[in-house]
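>>> pasted the sequence and its predicted model underneath.
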Amino acid sequence: MNTSSRLAFAVHVLALLSLQDGVPLSSEMIAGSVNTNPVLIRRLLAMLAGAGLTTSQLGAGGGALLVRAPEDISLLDVYRAVDDAQLFALHRETPNPACMVGRHIQSVLTGIVDDAQRAMEASLASRTLADATADVVRAERLRERRKRRAGG
């Protein structure tokens, strides 16, 4: 069992791009911020480009750019661009039909998991990249104020 960090990485990448005022960023620069391999960033950027969220500028000084304004990109758009999995997976193998729980657990869990998926998607749909980026900027300002108060 594992969880995907693609959504977290994608929001990180897009927030970084949104703060660049149209200046393209290379996958190496983005990878340095995310603290991962540039190849992974290029794969992620390809997914985001496929969803119409980013584009690439080729040549010297080229790199990734946002296609849409941050306030026009919902976090659900980002999730759908990079993560095709359900929030929770059901059994990989069919449970034992000779067991009362095994016979019914899939149908019970399907309703629960579907409700959770809808709630998660509604939450992501209500937030934008601009919201996430504003939260990052707000957190940095708070950090700087605390640092100044501490004398450092």
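The structure has been received and is ready for your questions.

>>> every contact and neighbour count from this point should use C-alpha atoms.
Noted.

>>> by residue count, which helix of this protein is the longest?
When the chain is parsed with DSSP state H, its longest helix is helix 100-125.

>>> structure B:
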Amino acid sequence: MMQISSRFSMAVHTLSLISVSKDCTGDFIAASVNTNPVMIRKIMGMLKKAGLVEIRPGVGGASLLRPPGEITLLDIYRAVQLAGDKQLFRIHEHPNIQCPIGRNIEQVLQHELQAAQAALEQRLAQTTLSALNDRVQENESSR
């Protein structure tokens, strides 16, 4: 089974930390995510390009450019996950057009894949970073 890259969950983790912590540096985030700081810098660059964070040069640190209640999981997903063509699924290239399946599979499958992507995006759009942070707090409180 193909998986969506872990960049998405690392980006959500990163933005959650930034939204609840003061002076959130790349090293601090990398320690929490348990990954290399280089990976966090790459993700932070994507989040900055998407207009979700501001990164302070020099000493470092980052802050959100919008309130957590206005950032959805879909915003984060789009910042780090989608390819240039904005499609979650890719159809393999150059099927054998001499075969009836190869000749028609892309057209038939494309509709199903577009519906699946729309359902995923609709679900991600329903959850804000703030709501996710609230659930993290609830989980922590119930420990």
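On my side now, so go ahead. All of these numbers come straight from a predicted model, not from anything done at the bench.

>>> and the longest helix of structure 1, which residues are buried?
Across helix 100-125 of structure 1, burial judged by 16 or more other C-alpha atoms under 10 Å covers 113, 121, 124-125.

>>> what helices or strands is that helix leaning on?
Secondary-structure packing of helix 100-125 of structure 1 (3 or more C-alpha pairs under 8 Å, 6 or more residues apart in numbering; DSSP states H and E): helix 75-82.

>>> mean shift between the helix it packs on and structure 2?
Superposed on structure 2, helix 75-82 of structure 1 shows a mean distance to its aligned partners of 1.0 Å (mean C-alpha distance after the TM-score superposition for structure 1).

>>> so where in structure 2 does that helix end up aligned?
Helix 75-82 of structure 1 corresponds to residues 73-80 in structure 2, going by TM-score structural alignment.

>>> for that stretch, which outside residues touch it?
7-8, 11-12, 43, 46-47, 49-50, 121, 124-129 (C-alpha atoms under 8 Å, 6 or more residues apart in numbering).

>>> now list the buried members of these.
The buried subset of the contacts of stretch 73-80 of structure 2 - by 16+ other C-alpha under 10 Å - is 7-8, 11-12, 43, 46-47, 121, 124-125, 127-129.

>>> restricted to helices, list these.
7-8, 11-12, 43, 46-47, 121, 124-125, 129.

>>> please produce TSV containing those residues, extended by distance to residue 108 of structure 2.
Shown next, in TSV, are those (distance: C-alpha to C-alpha, whole Å):
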residue	distance to residue 108 of structure 2
7	30
8	29
11	34
12	34
43	35
46	33
47	35
121	21
124	26
125	27
129	36
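
>>> which among these gets closest to residue 136 of structure 2?
For these, the minimum distance to residue 136 of structure 2 (C-alpha to C-alpha) is 10.5 Å, reached by residue 129.

>>> which residue packs closest to the closest one, ignoring adjacent ones?
Excluding its sequence neighbours, the residue lying closest to residue 129 of structure 2 (C-alpha to C-alpha, 6 or more residues apart in numbering) is residue 68, at 5.0 Å.

>>> so who does the one you found touch?
19, 128-130.

>>> let's see 10 Å
By C-alpha atoms under 10 Å, 6 or more residues apart in numbering, the contact set of residue 68 of structure 2 is 15-16, 18-20, 52, 128-133.

>>> among the residues you listed, which ones are buried?
For the contacts of residue 68 of structure 2, buried by 16+ other C-alpha under 10 Å: 15-16, 18-19, 52, 128-130, 132-133.

>>> sec struct for the most far-flung residue of structure 1 relative to its centre, please.
Farthest-out residue of structure 1 from its mean C-alpha position, per C-alpha atoms, centre = their mean: residue 98, at 41.1 Å. Recorded secondary structure, residue 98 of structure 1: coil (DSSP: H, G, I helix; E, B strand; the rest coil).

>>> residue in structure 2 paired with it?
In structure 2, residue 98 of structure 1 lands on residue 98 (TM-score structural alignment).

>>> measure its match to residue 63 of structure 2 for me?
55 Å (C-alpha to C-alpha, to the nearest Å).

>>> same thing with residue 35 of structure 2?
20 Å.
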